[in-house]
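A.B. asks: Quick one: sequence and predicted model below, then my questions.
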Amino acid sequence: MEFNTERLTIRPFMNEDLDDVFNIYSDQETCRYLLHEPWTHDNKQEKFTKKLTNHSLTQNQALSVAVVNEGRVIGDLSVWYTDMKDTVEIGYTFSQNASGKGFATEALKGLLEKLFAEYKVHRIQATLDARNEASGRLCERVGMRKEAHFVQDYWNKGEWTDSIVYGMLAGDLNKE
């Protein structure tokens, strides 16, 4: 998957993206609500190689794409099929330096449009740590609706956490 928005290029990861991606995932605050600890110099190549191999979305393989602005990777979008027919889940991570500039909203809107138009998915959902208020606001900005709040349903990083599920259908895409 590759496409452009007004300010961004969304494309598969390339070998030369390693340092930019490491800068995103080695940040403690960025990883606070993710399911993994920050990347280290010892594991960065192994973790990055997984992103390189996830270059197409199939029923058996997730897709990871780079969000590029002015030649630098500022974010990561991921998509994978769930066990439900024609349903995908999305994940996203952006550099702290990209925060507050509308890049995440722009990238996610473009991704949602592509998934509905080209992959003909029925439903797109995002599951996030309930404490990640910025992520919830992003979901709402792109037209997703909060559908569920599960209390202490997920064990992560040594604690029980709440999960929130956002979802949308193709008809929700352009509602204001």
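C.D. replies: It's in. Keep in mind that what you see is a predicted model, and the values were worked out from it rather than measured.

A.B. asks: C-alpha from now on. contacts and neighbour counts both.
C.D. replies: Noted.

A.B. asks: list the contacts for the residue most central in space within the chain?
C.D. replies: The chain has Tyr92 as the residue nearest its centroid, 1.8 Å off, counting by C-alpha atoms, centre = their mean. By C-alpha atoms under 8 Å, 6 or more residues apart in numbering, Tyr92 lies in contact with 75-78.

A.B. asks: Distance from the helix or strand harbouring it to the middle of the chain?
C.D. replies: Assessed by DSSP states H and E, Tyr92 sits inside strand 87-94. Averaging C-alpha positions (C-alpha atoms, centre = their mean, to the nearest Å) puts strand 87-94 3 Å from its chain's average.

A.B. asks: how close does the residue of the chain positioned farthest from its centre sit to Ser26?
C.D. replies: Distance from the centre of the chain peaks at Asp42, with 23.9 Å (C-alpha atoms, centre = their mean). As judged by C-alpha to C-alpha, to the nearest Å, Asp42 and Ser26 stand 11 Å apart.

A.B. asks: structure B:
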Amino acid sequence: MIFTTERLEIRPFTEKDLHATFEMNSKPEVCRYLLHEPWTTENVETEFRKKRDQRTLSEKSALSLAVLHQQKVIGDLTVWYTGMKETVEIGYCFSDSHSGKGYATEAVSGLLGELFTKLNLHRVQANLDARNVASQKLCERVGMRKEAHFIKDYWSKQEWTDSMVYAMLHEEFVNKMDEKCEWEKR
């Protein structure tokens, strides 16, 4: 999957993305709510290879995409099937040096468009650490709705954490696009 938005290029990772991806994933503040610890010089090759090799979305494999602004990786998007018919989960991570500029909203909105229009999915969901307020706000900005808040349901980084599920159905995406078109006509 390759696509562009107004300011971003989204594509599978290549070897030239290693340094910027390491820079982003080695920061504790970026990885705080992710499932992995910050990358180190000892594991960067292994971790990057995993990301680089996730090039095709299928029932058995995830898809990992680099988000580039001006030819530099500023984030990543990951998509995987959940096991439920026509349903995927998305994950995302963005560099703290590029926060507050709308890049995450632009990239995730573009991803939702690709998933719903090209793959004709029924549902896209995001499962996130409930402490990650920025991620909650991102989900809401792109039109996803909060479906659940689970209390201490996930063991992560040596502690029980709450999680939240946000989701969007195909028909909600279509309605959102129709509303956008109507608003732009005015």
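C.D. replies: In hand now; what should we look at? On a predicted model such as this, the values are computed, not experimentally measured, just so you know.

A.B. asks: Quantitatively, what TM-score do the chains reach?
C.D. replies: Scored against TM-score structural alignment, normalised by the length of structure 1, the superposed chains reach a TM-score of 0.98; 176 aligned residues with a C-alpha RMSD of 0.8 Å.

A.B. asks: cool, now which of the contacts of Tyr92 of structure 1 survive the switch to structure 2?
C.D. replies: Mapped onto structure 2 and checked by both residues aligned by TM-score structural alignment, their matches' C-alpha atoms under 8 Å, the contacts of Tyr92 of structure 1 keep the contacts 75-78.

A.B. asks: Can you pick out the ones from those residues that are in helices?
C.D. replies: Per DSSP state H, helices hold no members of those.

A.B. asks: which residues does the closest residue to Gly83 of structure 2 other than its chain neighbours contact?
C.D. replies: Leaving aside its chain neighbours, Gly83 of structure 2 sits nearest to Glu59 (7.4 Å; criterion: C-alpha to C-alpha, 6 or more residues apart in numbering). The contact partners of Glu59 of structure 2, taken as C-alpha under 8 Å, 6+ apart, are 80-81, 83.

A.B. asks: about what we covered before: does whatever residue of structure 2 lines up with the residue farthest from the centre of structure 1 lie in a helix or a strand, and which?
C.D. replies: Mapped onto structure 2 by TM-score structural alignment, Asp42 of structure 1 lines up with Glu42. Using DSSP H and E, Glu42 of structure 2 maps to neither a helix nor a strand.

A.B. asks: what does the longest helix seen in structure 1 rub up against?
C.D. replies: When structure 1 is parsed with DSSP H, its longest helix is helix 103-118. The contact list for helix 103-118 of structure 1 (C-alpha under 8 Å, 6+ apart) reads 5-8, 10, 67, 75, 77, 94, 121-122, 124, 138, 141-142, 170, 173.

A.B. asks: mean shift between it and structure 2?
C.D. replies: Helix 103-118 of structure 1, aligned to structure 2 and superposed, deviates on average by 0.3 Å (mean C-alpha distance after the TM-score superposition for structure 1).

A.B. asks: Run the chain-centre distance for that helix.
C.D. replies: For helix 103-118 of structure 1, the distance to the chain centre is 11 Å (C-alpha atoms, centre = their mean).

A.B. asks: Could you do stretch 76-83 of structure 2 as well?
C.D. replies: From the chain centre to the centre of stretch 76-83 of structure 2 is a distance of 8 Å (C-alpha atoms, centre = their mean).

A.B. asks: Might you report the residue contacts of the residue mapped onto Leu57 of structure 2 from structure 1?
C.D. replies: In structure 1, the residue paired with Leu57 of structure 2 according to TM-score structural alignment is Leu57. Counting by C-alpha under 8 Å, 6+ apart, Leu57 of structure 1 makes contact with 63, 79-80.

A.B. asks: And for the helix or strand hosting Glu46 of structure 1, what's in contact with it?
C.D. replies: Taking DSSP H and E as the criterion, Glu46 of structure 1 maps to helix 44-53. Helix 44-53 of structure 1 has contacts (C-alpha under 8 Å, 6+ apart) with 12-15, 18, 21-22, 39, 64-65.

A.B. asks: What residues of that helix count as buried?
C.D. replies: 44-45, 47-48, 51-52 (16 or more other C-alpha atoms under 10 Å).

A.B. asks: compared with structure 2, how much does the next helix or strand after that helix deviate?
C.D. replies: Note on helix 44-53 of structure 1: by DSSP H and E, the next helix or strand toward the C-terminus is strand 63-69. Compared with structure 2 after the fit, strand 63-69 of structure 1 shows a mean deviation of 0.3 Å (mean C-alpha distance after the TM-score superposition for structure 1).

A.B. asks: Report the buried residues of strand 63-69 of structure 1.
C.D. replies: Applying 16+ other C-alpha under 10 Å to strand 63-69 of structure 1 flags 63-68 as buried.

A.B. asks: if I pick the residue nearest to Asn4 of structure 1 when sequence neighbours are not counted, what's in contact with it?
C.D. replies: Spatially, and ignoring its direct neighbours in sequence, Asn4 of structure 1 is nearest to Ile10 (5.9 Å; C-alpha to C-alpha, 6+ apart). Residues in contact with Ile10 of structure 1 (C-alpha under 8 Å, 6+ apart) are 1-4, 65-68, 107.

A.B. asks: This completes my enquiry, with thanks.
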